[in-house]
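1. missing the sequence, but the structure's below:
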């Protein structure tokens, strides 16, 4: 590093910052690969162990059907994790493309998702306050983002989920426990452990989709419960 205040010093400082940023990104990438490898090992090991046991006519869960159910459940877990990882990589690729972005009816999309979720979680109250609003981007990608947040909310909500849609603004609230303050700034990083020890790629996917279409997403602890808020980025 050259300690000067002229153009050479400015360029030197920029190069140092660029080097540090690349090293930081490389460290994050290595940690993510480590976490993915660790996350895949458990279902693979269970499938192998239970599969061999059933082949040897030994049933760890008491009978053949129960033991096979464990194998199938972990196969589904493995499939979900691999699909999430591939989808995240696809988003990285799409972010580098110069695609023309259209708009779609966000109110209509949310109503479709809520109707489906309502049937799956009858014990929770799903309330909506939706204006007729269009969002920028691809409807199917936004569906993935919103379903991830609502599914996340259904795991933690005690009694209700409330969705508010306005111009350039979407809020998905649940009345569950607060998110730890130390976790909040890193919540959308891949494999950050959240409430109840849950971790994975879901919130990272949400963040990438939002950013790709010019929106920001962040989590806020309310007086009671937690809100995930999407806002349109303002031009500088």
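-> Arrived safely. Note that the structure is a prediction, hence the values are computed from the model and not measured.
2. use CA for all of it now, contacts and neighbours both
-> Noted.
3. which residue ranges of this protein form strands?
-> With strands called from DSSP state E, the chain shows them at 103-105, 125-130, 134-136, 160-166, 169-174, 215-221, 226-232.
4. can you tell me how far the most centrally placed residue in the chain sits from residue 32?
-> In the chain, the centroid-proximal residue (CA atoms, centre = their mean) is residue 203; its distance is 1.8 Å. Using CA to CA, to the nearest Å, residue 203 is found at 14 Å from residue 32.
5. also residue 72?
-> Taking CA to CA, one finds residue 72 at 26 Å from residue 32.
6. still on that earlier bit, so the residue nearest to the centre of the chain makes contact with residue 192?
-> No: contact criterion CA atoms under 8 Å: residue 203 and residue 192 do not qualify, at 9.1 Å.
7. okay, now the one to match up with it:
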């Protein structure tokens, strides 16, 4: 029922929009037509009044028109619709007649008239009347000649025109229902389909098909929704894998801690003494803490996604020396630092965490040595961390958020590295070198006043 009502609601909105356009255009046309017709009729009336006034005042001109029967007939017709009134400055009418109110107005305007010929318009008893007053002189006497005509058809013409346009607007408005209905169906059908598809997607039905066979904005929206569906599907599968991996990887240290704690509570020391058993509990607790810290740090990095970060100078040479000095204590390996990295701009804490994660992996898999190569130029700085451990499976996306290493444990370390590098508009890659593996960092030169805002 709701699906059937939605297209109708949109149809009425489209129809109202079309009606508004039609009414607006109609009003503009009516205003323009009314003004144009009124002005045209006024000009035609005054033109007729001037012609008749001139030719009636010059009878010898009329004698020439029998040679042109059409023009003569037109002048005769015009002269029948135009009335004449001739009066003297003292108000005495010597020719013609007119209503007293009109006569008085003509007389007052004739006395105030400055030019030889002027035109006027007035309304008497609701009827419009047009007239011109010509000032002549006969035998030294001033005579006023008024030619006037009543507006017998302008109002009727405008009213009829308005009525016909109104009827036309009504017919067009009714006919506009048809394109409004067709347009609304064309628009609402894919929208309803996408709504149903999105509802299924929200219920994790990832194989839902979308109406993609369109080249307009709705088609682009469908493509965007489909891209979101695929991304959500990947995220959902990855999250399921994460939950399985976390439950598996966290279960072991938790069981060890509980087992050791219960044994100690019963007076039994699995390693032979209390100190050794406590060290095992502490080691397993450290593993749990590392995984929880990584998860929290991923959440923190997701918060920084799209946020501006303030840049600060980072001395890469000094940072690497401090990290190597700390990691040397955790194993009997040869450490080597080559080249100089100089300074780069970025978030010091994040850059340190990225290098720590890579060095921690290198320390875990290296057999005898770890080498750090630093190189800088005007474009940027490159850091490569090499270890002589076993090769990695390059077909795996080890920088993915929920990737698993060859030991089957979920890893967030390299994902954190990739996210940090991306936030600094840099690049990171991992490759086999034949005698080990290497992780390459590259950071472009950034300006001190350039904020970082990554949406990757």
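-> Alright, I've got the coordinates. Please read all numbers here as calculations on a predicted model, not as lab measurements.
8. contacting residues for the residue nearest to the centre of structure 1?
-> 148-149, 187-190 (CA atoms under 8 Å, 6 or more residues apart in numbering).
9. how about a cut-off of 7 Å?
-> Neighbouring residues of residue 203 of structure 1 by CA atoms under 7 Å, 6 or more residues apart in numbering: residue 188.
10. residue in structure 2 matching it?
-> In structure 2, the residue matched to residue 203 of structure 1 (TM-score structural alignment) is residue 414.
11. contact partners for residue 121 of structure 2?
-> For residue 121 of structure 2, the contact set (CA under 7 Å, 6+ apart) comprises 129-131.
12. which helix is the longest one in structure 1?
-> For structure 1, the helix that runs over the most residues, judged by DSSP state H, is helix 7-55.
13. superpose on structure 2 and give me the mean offset of that helix.
-> On superposition with structure 2, the mean distance recorded for helix 7-55 of structure 1 (mean CA distance after the TM-score superposition for structure 1) is 2.3 Å.
14. didn't residue 232 of structure 1 look like it was pressed against residue 168?
-> Yes: using CA atoms under 7 Å, residue 232 of structure 1 is in contact with residue 168, at 5.1 Å.
15. more neighbours: which of these two?
-> residue 232 (18 against 15; other CA atoms under 10 Å).
16. thinking again about what came up before, neighbour-wise, which of residue 72 and residue 32 of structure 1 wins?
-> More crowded of residue 72 of structure 1 and residue 32, by other CA under 10 Å: residue 32, with 18 against 13.
17. now check structure 2 for the residue matching that one.
-> Match for residue 32 of structure 1 (TM-score structural alignment): residue 242.
18. next: residue 93 of structure 1.
-> Under the alignment by TM-score structural alignment, residue 93 of structure 1 pairs with residue 303 in structure 2.
19. neighbours of its match, how many?
-> Counted with other CA under 10 Å, the neighbours of residue 303 of structure 2 add up to 10.
20. structure 1: which residue goes with residue 347 of structure 2?
-> By TM-score structural alignment, residue 347 of structure 2 lines up with residue 138.
21. so what's that match up against?
-> Contacts for residue 138 of structure 1 (CA under 7 Å, 6+ apart) come out as none.
22. how much space separates the equivalent of residue 263 of structure 2 over in structure 1 from residue 76 of structure 1?
-> Counting by TM-score structural alignment, residue 263 of structure 2 corresponds to residue 53 in structure 1. Residue 53 of structure 1 sits at a distance of 19 Å from residue 76 of structure 1 (criterion: CA to CA).
23. equivalent analysis for residue 216 of structure 1, please.
-> For residue 216 of structure 1, the distance to residue 76 of structure 1 - CA to CA - is 31 Å.
24. okay, those two: which has more neighbours?
-> Of the pair residue 216 of structure 1 and residue 76, residue 216 is the one with more neighbours under other CA under 10 Å, namely 19 against 13.
25. what number of residues lie near the match of residue 263 of structure 2?
-> 15.
26. how about the one 10 residues further on?
-> A count of nearby residues for residue 63 of structure 1, using other CA under 10 Å, gives 12.
27. that one and residue 70 of structure 1, how far apart?
-> 11 Å.
28. for residue 46 of structure 1, same thing?
-> 8 Å.
29. buried sites along the longest strand that structure 2 contains?
-> Ranked by residue count under DSSP E, the longest strand found in structure 2 is strand 127-138. Neighbour-count burial for strand 127-138 of structure 2 flags 129-135 (criterion: 16 or more other CA atoms under 10 Å).
30. tell me the one of the residues you listed nearest residue 315 of structure 2?
-> If you rank the buried residues of strand 127-138 of structure 2 by distance to residue 315 of structure 2 using CA to CA, residue 130 comes first, at 95.6 Å.
31. which stretch of helix or strand covers the closest residue to that closest one other than its chain neighbours?
-> Computed as CA to CA, 6 or more residues apart in numbering, the closest residue to residue 130 of structure 2 that is not its neighbour in sequence is residue 121, at 4.7 Å. Here residue 121 of structure 2, judged by DSSP states H and E, is contained in strand 117-124.
32. just tell me the aligned range of that strand in structure 1.
-> Using TM-score structural alignment, strand 117-124 of structure 2 lines up with nothing in structure 1.
33. what's the angle from that strand to strand 127-138?
-> 150 degrees (axes from the mean of the first three to the mean of the last three CA atoms, to 10 degrees).
34. which residues touch the residue mapped onto residue 78 of structure 1 from structure 2?
-> Alignment note (TM-score structural alignment): residue 78 of structure 1 maps to residue 288 of structure 2. Residue 288 of structure 2 makes contacts with residue 250, as judged by CA under 7 Å, 6+ apart.
35. from residue 403 of structure 2, how far off is residue 288 of structure 2?
-> Here the distance between residue 288 of structure 2 and residue 403 of structure 2 works out to 18 Å (CA to CA).
36. do a quick rundown of the helices in structure 2.
-> Secondary structure of structure 2 (DSSP H): helices at 2-56, 59-62, 69-81, 100-112, 154-175, 177-202, 217-265, 274-304, 316-327, 348-365, 413-423.
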